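Peer 1: coordinates only, sequence not included:
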């Protein structure tokens, strides 16, 4: 039996491949969905990739993750820098003893000054930045490791 993991993506990530390809790459959300599903299968994880531009929807997904005891890989995108509501929801995930890996395709620390602060990192189990889509694989590997530890 595989463990379910949700991969949650925030605002503008539905525009992958179109938005700033020099920063985010040329691959799209469907490629990310396919890659994460395959990587998860290799790790014995059932991966569901989600994306929304709606902060309330992500918070709802986090609440359900707690209720259903589902580990989370999250790229909060722009919500990273200011969403205290999402930070509180992320805190609930880790307080429930579930892994929550924060992922960023780019390295926020090497970009605009406002991107250098994350309200998610202090409550996340771990953070992976600047590795492109491969960062999601590392995050899924980390979840699998933590679940088997």
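Peer 2: Nice, thanks for sending it over. This is a predicted model, so every value here is computed, not measured. Numbers count the residues shown, from 1 in each chain.
Peer 1: CA only for contacts and neighbour counts going forward, please
Peer 2: Fine.
Peer 1: secondary structure element for residue 121?
Peer 2: Taking DSSP states H and E as the definition, one finds residue 121 inside no helix or strand.
Peer 1: excluding chain neighbours, what is closest to it?
Peer 2: residue 127 (6.4 Å; CA to CA, 6 or more residues apart in numbering).
Peer 1: here comes the other one, which I'd like you to weigh against the first:
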């Protein structure tokens, strides 16, 4: 499998509680359900799907993606609004980065309206619930294939 077929999907704090935590905002689907959607969205790609409540672990995975992935999808959750460390790590990448949010942060509390991650993202998808992840994975794969000079398959 070529490098252009590996997509990292990273998930930040509290996303392990999807389906239980504030379902009126984040929905009833679990993170496992979202992982299945991502894999179905790009069946010919290798999806590296991970979640952590620890900022440093997410930074380590972004560093790992530098040498392995052709694109990265990230839902940084609460770190969106606070993490210069994630921003700095993402700025080291030379691959497409799609920022993805289940809810629409711009329509929520004032403090959620600023994203450090957006400063390094190729694109942002928000407010579409789990469907946003499908779109993010497809967009990441297409952008990676276009950069590699290949045709988009999904």
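Peer 2: Structure received. Just so it is clear, the structure is predicted and the values come from calculations on it, not from any experiment.
Peer 1: superposed, how do the two chains score by TM?
Peer 2: The TM-score (TM-score structural alignment, normalised by the length of structure 1) is 0.92; 144 aligned residues with a CA RMSD of 1.1 Å.
Peer 1: tell me the SS of the residue nearest to residue 121 of structure 1?
Peer 2: Following DSSP: H, G, I helix; E, B strand; the rest coil, the label given to residue 127 of structure 1 is strand.
Peer 1: look up the closest residue to residue 90 of structure 2, ignoring the ones flanking it.
Peer 2: Nearest one to residue 90 of structure 2, counting by CA to CA, 6+ apart, is residue 120 at 6.0 Å.
Peer 1: next, name the residue at the spatial heart of structure 2.
Peer 2: Central residue of structure 2 (CA atoms, centre = their mean): residue 74, 2.1 Å from the mean position.
Peer 1: and that one, that's in a strand?
Peer 2: Yes. Assigned with three-state DSSP, residue 74 of structure 2 falls within a strand.
Peer 1: show me where structure 1 has its helices.
Peer 2: For structure 1, the helices defined by DSSP state H occupy 21-24, 29-43, 55-68, 84-95, 134-148.
Peer 1: can you list the ones you listed in TSV and add distance to residue 9 of structure 1 and mean neighbour count?
Peer 2: Output for the helices of structure 1, formatted as TSV (distance: least, CA to CA, whole Å; neighbours: other CA atoms under 10 Å):
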stretch	distance to residue 9 of structure 1	mean neighbour count
helix 21-24	13	14
helix 29-43	9	17
helix 55-68	8	16
helix 84-95	12	20
helix 134-148	11	18
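Peer 1: quick one: which of those helices is nearest residue 114 of structure 1?
Peer 2: Judged by CA to CA, the one of the helices of structure 1 that comes nearest to residue 114 of structure 1 is helix 84-95, at 15.3 Å.
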